[in-house]
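Asker: next input, structure requested:
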Amino acid sequence: MRIVVIGGSGHIGTFLVPRLVRAGHDVVNISRGQRSRYVDDPAWAQVRHVAADREGEDRDGTFADRVVGLRPDVVVDLICFTLESATALVERLRGETGHLVHCGSIWRFGPSLKIPITEENGAPPIGEYGIGKAAIAKMLQEESRRGGLVTTSLHPGHIVGPGWHPVGPLGNLDPTVWRKLSNGEPLEIPGIGAEFMHHVHADDVAQAFEAAVARREAAAGEDFNVVAPSALNVRGFAQIAASWFGQTAELRTVTWEAFRRTTETEAAQASWEHLVRNHYFSIDKAHALLGYAPQHEPEDAVLESVRWLVEHGQLDVAGPLKI
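Answerer: Predicted coordinates:
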């Protein structure tokens, strides 16, 4: 099949595009062309690249026409963030292609009320980003169930892998947490440290997208959680991360008010956004319908990311990794 991947040079696409090529598909990658892939793969030599500014072309009403003009059998959309953009693409693809596979987010669900969170029992979303992702997923499902375009939405957790900073034990991207843990310094954590975050390796997300393409009938009109087999809470994440450097984490619980006083505003808000949701998801549906079988536990995926950053001089730590 000819598969058009929108945003194929990013985290997921770095692993997904080579997977699709090796599966025998004709792959076209649409991206702005401003970023190199995180991991090299010889399969990229067989990929056609189309440079496009989606945001600008969405404003002009031309982006969906560009996609249709490539005559895809399948469209994989990895970079859609507004209902308006998703709707415009669906309306133009209807009757023109066989399957749209959309990348959502676990943030389409709000703070957990029951865990693990399934595709059916998630709480209503909070925040502009989560509300937007939930609206897109609902629109796509309704489109397919009334006989329109066949769609599937996949909802990854906090994506990690080589080449970029992971969401750390405090629920933000502040790299100082790794220096403190690697040096055995005290780490202040807001609350009691029992809040969950659900990570996933980028290649496991790519596996799920490949499976959705291959199992179109099973995936049609469905939505799926795409996360690691387990989740980490704050204190467990911190203890595991410290052990990579031969340390034991010294954790000091503080109130959110105290945490905000000693943390940069952006980092403190990111911590709140991640931890207030307290997310731990079930992948039973993806396993049953798609055969999804993630290969990375969350700590292994984060370790791969941290190791890459240390080896490339992009992370300040107090000593070498011991594993």
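Asker: hey, let's count contacts and neighbours off CA atoms from now on
Answerer: Noted.
Asker: if I look at the closest residue to residue 161 other than its chain neighbours, how far off is residue 117?
Answerer: Nearest in space to residue 161, with sequence neighbours left out and distances taken as C-alpha to C-alpha, 6 or more residues apart in numbering, is residue 305 at 4.8 Å. As defined by C-alpha to C-alpha, to the nearest Å, residue 305 lies at a distance of 26 Å from residue 117.
Asker: quick one more, to check against the first:
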Amino acid sequence: MKVVVIGGSGHIGTYLVPRLVRAGHQVVNISRGTRTAYADAPEWREVEQVAADRERQDAEGVFGDTVADLRPDAVVDLVCFTLDSATALVERLRGATGHLLHCGTVWRYGPSRKSPIAEGEGTAPFGEYGIEKDRIARMLKAETEGGGLATTSLHPGHIVGPGWHPIGPVGNLDPGVWRTLSAGRPLRVPGDGAETMHHVHADDVAQGFELAIAHPEAARGEDFHVVAPTALNVRGYAQIAAGWFGREAVLESATWDEFRAGTTEEHGRTAWEHLYRSHCLSIEKARTLLGYAPAYQPEAAVLESVRWLVAHGGLEVEGDLVA
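Answerer: I've put the predicted structure just below:
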């Protein structure tokens, strides 16, 4: 098939585009042309590159034409964040392509009430990002159920892999957390440490999209979680991470006010957003309908990110990785 990937130079596309080429598809990548993939692969030499500024073209009402004019059999949209943008694309592609696949997020759900969360069983989202992604997923499902364009939405957890910082053991991107754990110093932990985070390696997300393209009838009108087989809680994550440096994690419980007082506003807010949701998602639906089989446990995916960052000077730690 001819598959158009919108935003294929990012985290997921770095792995998805080569997967699609290896599967025998003709692949077109639409991007702003300002960034290359996080990891090089020979398959990229077979990919047609189309430069387009989606935000500008959405404002002009022509982005859908850019995609449709490529005559794709399937479209993978990795960089859509508003209902208006998604709706405009659906309306233009209706009748012009066979399958539209959208990248959502587990943040389409609010704080968990039970674990694991099955598709559609989470609480109402909060925050603009999660609310918009949930609205998009619901619109896509209604579009297909109403006899319109065949659509699928896939919802990743916290994406990790070589080249970028993972969400860390206290739910934020504070590099000081890794320094503290690598040195065996006490780490202040907000809440009770039982809150969960559900990571996923970017290549496992790519696997989910590849499978949905390969099984369009099973994927039609569906939404899927694409996460690691298990989730990490704060205490366990910290202990595992400290062990990578031959250390034991020394954890100090703190109230949220105490935690925020000892970090930046951004790190405090990000930690709360992740830990308050305390997500753990089910992948049973993706396993059953698509054959989704994630290759990475969450700690292995995070370790790959940390190892890459340390090796490339992107993360300062005390001591050597022994894992």
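Asker: distance of the residue nearest to residue 161 of structure 1 from residue 298 of structure 1?
Answerer: The separation that residue 305 of structure 1 has from residue 298 of structure 1, given C-alpha to C-alpha, amounts to 11 Å.
Asker: what does residue 195 of structure 1 give?
Answerer: In terms of C-alpha to C-alpha, residue 195 of structure 1 sits 15 Å off from residue 298 of structure 1.
Asker: who's in contact with the residue sitting furthest away from the middle of structure 2?
Answerer: When distances are taken from the C-alpha mean of structure 2, residue 185 lies farthest, 30.8 Å away, according to C-alpha atoms, centre = their mean. Contacts for residue 185 of structure 2 were tallied using C-alpha atoms under 8 Å, 6 or more residues apart in numbering; they are 249-250.
Asker: same deal with residue 99 of structure 1?
Answerer: Per C-alpha under 8 Å, 6+ apart, neighbours of residue 99 of structure 1: 73-75, 149-152, 213, 216.
Asker: can you show me the helices along structure 1?
Answerer: Along structure 1, counting by DSSP state H, helices occupy 11-22, 54-60, 63-69, 83-93, 127-145, 176-182, 202-214, 216-219, 234-243, 256-261, 265-277, 284-290, 298-311.
Asker: give the contact list for the residue nearest to residue 89 of structure 1 when sequence neighbours are not counted.
Answerer: Leaving out its chain neighbours, the residue that sits closest to residue 89 of structure 1 by C-alpha to C-alpha, 6+ apart is residue 64, at 5.1 Å. Residues in contact with residue 64 of structure 1 (C-alpha under 8 Å, 6+ apart) are 58, 88-89, 92-93.
Asker: and which of those residues is nearest to residue 202 of structure 1?
Answerer: Set against residue 202 of structure 1, the nearest of those by C-alpha to C-alpha is residue 89 (24.7 Å).
Asker: now the closest residue to residue 175 of structure 1 other than its chain neighbours: how far from residue 128 of structure 1?
Answerer: Computed as C-alpha to C-alpha, 6+ apart, the closest residue to residue 175 of structure 1 that is not its neighbour in sequence is residue 315, at 6.9 Å. The spacing between residue 315 of structure 1 and residue 128 of structure 1, counted by C-alpha to C-alpha, is 31 Å.
Asker: between these two, who's got more neighbours?
Answerer: Using other C-alpha atoms under 10 Å as the criterion, residue 315 of structure 1 and residue 128 rank with residue 315 on top: 17 against 10.
Asker: tally of neighbours for residue 133 of structure 2?
Answerer: Neighbour count of residue 133 of structure 2, defined by other C-alpha under 10 Å: 27.
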